[in-house]
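Visitor: Please work out how this folds:
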Amino acid sequence: MSPDILLKIWGATLDTLYMVAAAGLIGSLIGLPIGIFLATSGKGELFPAPTINRIVGLIVNAARSTPFIILVVAIIPFTRLLTGTSIGTKAAIVPLTIATIPFVARLVEAAIREIDKGLIEAARAMGATPMQIVFKVLLAEARPALTMALTMTAVSLIGYSAMVGAVGGGGLGDLGIRYGYQRFMPDVMLVVVIVLIVLVQLVQSAGDGLARHFDRRSRKN
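Guide: From the prediction side, this is the model:
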């Protein structure tokens, strides 16, 4: 394999990391409060708004049920409006972020709903406000589950970032398609697959380690 190809693989790896980090950060910042709202806005909960809860839930479900590759194509005008282009790593961040938001929201909702209701009632009995309960009880107790949720999100984003290469999104997926498939260079495709596997393993191992750390801290408290 030539040095030029190796440089392209290195550059594509950095592009993939950039896309995953940017989309993961923005999508999580938006998806986290949506997930908290979904978990706390049902009837009789901290912020009762069952009608809005159902509407938001329907929107989240609709976004999650849309196949990613269709989403990428469907929002090309929106992507071009935001970034001025529909190809490249910067443009790819838009559909990746939109796909991340509902994914994170549902995972956060599930993590919070696993918390013992008795803790919430005890905090209410001690006079804690709903916002104090959210930050000091719900988010604190759900740290291990939230860490795993964000880890799962990052792993999924790595796969999505490879998929977006099919429409010129840049990164490892784009390199694998242009060189490994279109130019019949199976060695490039093999290296791309290996790099993606390594990235997933590193992210998963880091997430598992953080989750165990937070779980031990929760038990000590």
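Visitor: From now on I want contacts and neighbour counts done on CA atoms only, so please keep to that.
Guide: Noted.
Visitor: who touches residue 144 in this structure?
Guide: Contact partners of residue 144, counting by Cα atoms under 8 Å, 6 or more residues apart in numbering, are 210, 211, 212, 213, 214, 215.
Visitor: For these, give me a markdown table that also has secondary structure and distance to residue 40.
Guide: Formatted as a markdown table, these follow (DSSP: H, G, I helix; E, B strand; the rest coil; distance: Cα to Cα, whole Å):
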| residue | secondary structure | distance to residue 40 |
| --- | --- | --- |
| 210 | helix | 26 |
| 211 | helix | 23 |
| 212 | helix | 26 |
| 213 | helix | 26 |
| 214 | helix | 23 |
| 215 | helix | 23 |
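Visitor: please give me the structure for this one as well, since I'd like to look at both together:
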Amino acid sequence: MDWSNIDPAEIWQATQDTMSMLGLSLIFTIILGLIIGVLLYLTSSRQLLYLPVFYSILSFVVNILRSVPFIILMIAVMPLTKEIAGTTIGVAGTIPPLVIGAAPFFGRLVETALREVDRGIIEAAQAMGASKWDIVRRVLLRESRPGLIAAITVTAITLVSYTAMSGVIGGGGLGDLALRYGYQRFQTEVMIVTVILLIILVQILQMLGDWLVRRISHK
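Guide: The predicted structure follows:
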């Protein structure tokens, strides 16, 4: 292997692009996925806003989006991506499909985390006259914090793999670098470096998430 093929400046730029895609898409995914998860929980059977038709429709849409392989989803939503971001390539063109792909996944994790909250606490809040919004904000979200942080960690790691796949459509980042040099030009050393950097990023995210879960769980 010829390690002289490694361009530190290009590796650094690709790493920055990956971090930008991850950070921006994670923010939007958390916001949208939290809304989806709360709605799924509240409108499900025996919950505060039991709406079976609404729940069935939302659940069906979430299941469809979760079932589509991300690489196919990226191509399928290109027209929408063009409308939202003005481009279908680069960091900006990757954010919409990343969010569309990850938000339903995170929403399901949020729903699961909320279901872990002791129903007795919810009933006690209702008995004290708390509004539905207060129960969501002060009881459900507060009591499910360890589960939500664990869900964010899993979603962030999933987004790392999604950003790598976005290189197929010119999304930039480490995945794009690995595709252009490691695969198309047979520069194995570039592929090795990008894989190592992605592994390090995943490990950092997992350790940070585990630390936050332990810290909050002990409070």
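Visitor: Got a TM-score for the two of them?
Guide: The TM-score (TM-score structural alignment, normalised by the length of structure 2) is 0.96; 217 aligned residues with a Cα RMSD of 1.2 Å.
Visitor: Next, format the contacts of residue 144 of structure 1 as JSON lines and append neighbour count and distance to residue 123 of structure 1.
Guide: Listed next are the contacts of residue 144 of structure 1 as JSON lines, based on neighbours: other Cα atoms under 10 Å; distance: Cα to Cα, whole Å:
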{"residue": "210", "neighbour count": "17", "distance to residue 123 of structure 1": "26"}
{"residue": "211", "neighbour count": "20", "distance to residue 123 of structure 1": "24"}
{"residue": "212", "neighbour count": "16", "distance to residue 123 of structure 1": "25"}
{"residue": "213", "neighbour count": "13", "distance to residue 123 of structure 1": "25"}
{"residue": "214", "neighbour count": "19", "distance to residue 123 of structure 1": "21"}
{"residue": "215", "neighbour count": "17", "distance to residue 123 of structure 1": "21"}
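Visitor: Who are the packing partners of the longest helix anywhere in structure 1?
Guide: Longest helix of structure 1, by residue count under DSSP state H: helix 3-40. When contacts are defined as 3 or more Cα pairs under 8 Å, 6 or more residues apart in numbering; DSSP states H and E, helix 3-40 of structure 1 sits against helix 50-65, helix 89-113, helix 143-163, helix 171-175, helix 186-220.
Visitor: now do 7 Å
Guide: Applying 3 or more Cα pairs under 7 Å, 6 or more residues apart in numbering; DSSP states H and E, we find helix 3-40 of structure 1 packed against helix 89-113, helix 143-163, helix 171-175.
Visitor: coming back round to it: among the contacts of residue 144 of structure 1, which pair sits farthest apart?
Guide: 210 and 215 (8.5 Å; Cα to Cα).
Visitor: And for the counterpart of residue 107 of structure 2 in structure 1, the neighbour number?
Guide: Aligning on TM-score structural alignment places residue 107 of structure 2 opposite residue 105 in structure 1. A count of neighbours around residue 105 of structure 1, defined by other Cα atoms under 10 Å, yields 27.
Visitor: ok, now the one 3 residues further on?
Guide: Counted with other Cα under 10 Å, the neighbours of residue 108 of structure 1 add up to 29.
Visitor: in stretch 98-113 of structure 2, what counts as buried?
Guide: For stretch 98-113 of structure 2, burial by neighbour count (16 or more other Cα atoms under 10 Å) applies to 98-113.
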